[in-house]
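okay, here's the prediction I keep looking at, along with the sequence it came from:
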Amino acid sequence: MIVWEVDMKAGNSRILLSKVLQAGALAIALIAFPLASVPVRAGLHVLVARNDIGGRIDRRAELLDHLRARGDRVEIRGHYCLSACTMYLGAEDVCIEPDNVYGFHCPSFWGLALNDASFDYWSRVVASYYPDGLRQWYMQVARHRVNGHYRVSGRELIGLGSQQCSD
């Protein structure tokens, strides 16, 4: 199994990937790559998102489509998963930790308001990656949050049906 660990912190435009091969206990050192270069293969990868502040919706959607197509697992760990990171909740095989905080807000262009058509389009793109109940709430409530985030705990999401990660 190969595990890619994604650790994004505020002010860091690159991610840290840890590639661990458990067949034969071979481990490869930590390497920094841009988010768009995360490679995945069917059934061999686990993407661990840790302290992810989000980013571009289109790039996250592309990555998620890739993960879904290959059936890879996503584990959302750490303390927070904000903005576009929350789209991972729609992965085919995803687990979360109860103490994580998830932050939801309106789509924007790096904090700038979108015109009505773009706002509606990008809201629908984001929502399309959420499970049904979360999708409805996002479209009715969270997509209208301009400043800050609506914060939802992993514990609340687990109560609504999300899978809890095992240690």
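Great, that's in hand.

rest of the way, CA atoms for contacts and neighbours
Fine.

please tell me how far S162 sits from D7.
21 Å (C-alpha to C-alpha, to the nearest Å).

need the next SSE after the longest helix anywhere in the chain, C-terminal direction.
For the chain, the longest helix by residue count, based on DSSP state H, is helix 57-70. Using DSSP states H and E, the helix or strand that follows helix 57-70 in sequence is strand 73-82.

hold the first one in mind and look at this next one:
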Amino acid sequence: MKRDLSQAPERPRFALRRAGLLFSILMLCAISFSAAPIAPAHAQSVVRVSNDGGGSLPARLNELRQLRNSGQRVEIRRGYCNSACTLYLGLENTCVSPNARFGFHGPQIATRGLRMLPDDFEKWSRTMAEHYPSQLKGWFLQTARHSEKLITVRGAQLIQMGVPRCG
């Protein structure tokens, strides 16, 4: 069915002006709010880590990049933090409790029994070490990276190596 648009009622002009004025006000509000320096809501939150077994290095590195950009504080107060989890220790806003446990080992291929090629082992060992404070980095490169089994360290030992203690 065809509709004859010439018969459609005209919109009153004041309605169009009011809509234009409302649009202008909304745009001004949007511009003023977007220009205001507002910190992200999550920037003040705390990430509490416990009983983290580690996981994929590339995935953890991506998470660390996001945490570093957000400025979120990371607290490792209880339980364990193993393998890739220990990379949190290199973030500026990370602290540990003396009783938390940390497990270190060298980089490994996800498939058990397969050995990593020497160049890959060196690359991933160095990548991991770059995420540790200086003293811990040295210990990791000399000792822990050569272990296939977890070497467990208490938070108290990490605090002695320069990792900040949670207050």
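That came through fine. The structure presented is a predicted model; accordingly, all values stated were derived computationally and were not measured.

where does the TM-score land?
TM-score for the superposed chains, counting by TM-score structural alignment, normalised by the length of the first structure: 0.70, backed by 126 aligned residues with a C-alpha RMSD of 1.6 Å.

by contact count, what packs against the longest helix of the first structure?
helix 116-127 (3 or more C-alpha pairs under 8 Å, 6 or more residues apart in numbering; DSSP states H and E).

if you count contacts, what does the helix it packs on end up packed against?
Secondary-structure packing of helix 116-127 of the first structure (3+ C-alpha pairs under 8 Å, 6+ apart): helix 57-70, helix 132-140.

7 Å instead?
Judged by 3 or more C-alpha pairs under 7 Å, 6 or more residues apart in numbering; DSSP states H and E, the packing partners of helix 116-127 of the first structure are helix 132-140.

what's next to the following helix or strand past the helix it packs on, contact-wise?
Using DSSP H and E, the helix or strand that follows helix 132-140 of the first structure in sequence is strand 150-153. Contact with strand 150-153 of the first structure is made by 98-105, 142, as judged by C-alpha atoms under 7 Å, 6 or more residues apart in numbering.

pull the longest helix from the second structure.
helix 13-35.

in the first structure, what range does it match?
Aligned by TM-score structural alignment, helix 13-35 of the second structure falls on no residue of the first structure.

what residues does that helix touch?
Against helix 13-35 of the second structure from outside (C-alpha under 7 Å, 6+ apart): no residues.

for the helix or strand following that helix, packing partners?
Heading C-terminal from helix 13-35 of the second structure, the first helix or strand you meet, by DSSP H and E, is strand 46-48. Helices and strands touching strand 46-48 of the second structure, by 3+ C-alpha pairs under 7 Å, 6+ apart, are strand 73-76.

which helices and strands sit right next to the strand it packs on?
When contacts are defined as 3+ C-alpha pairs under 7 Å, 6+ apart, strand 73-76 of the second structure sits against strand 46-48, strand 94-96.

tell me the helices and strands packed up against the last one.
Where contact means 3+ C-alpha pairs under 7 Å, 6+ apart, strand 94-96 of the second structure is packed against strand 73-76.

buried stuff in stretch 57-65 of the second structure?
57, 60-61, 64 (16 or more other C-alpha atoms under 10 Å).
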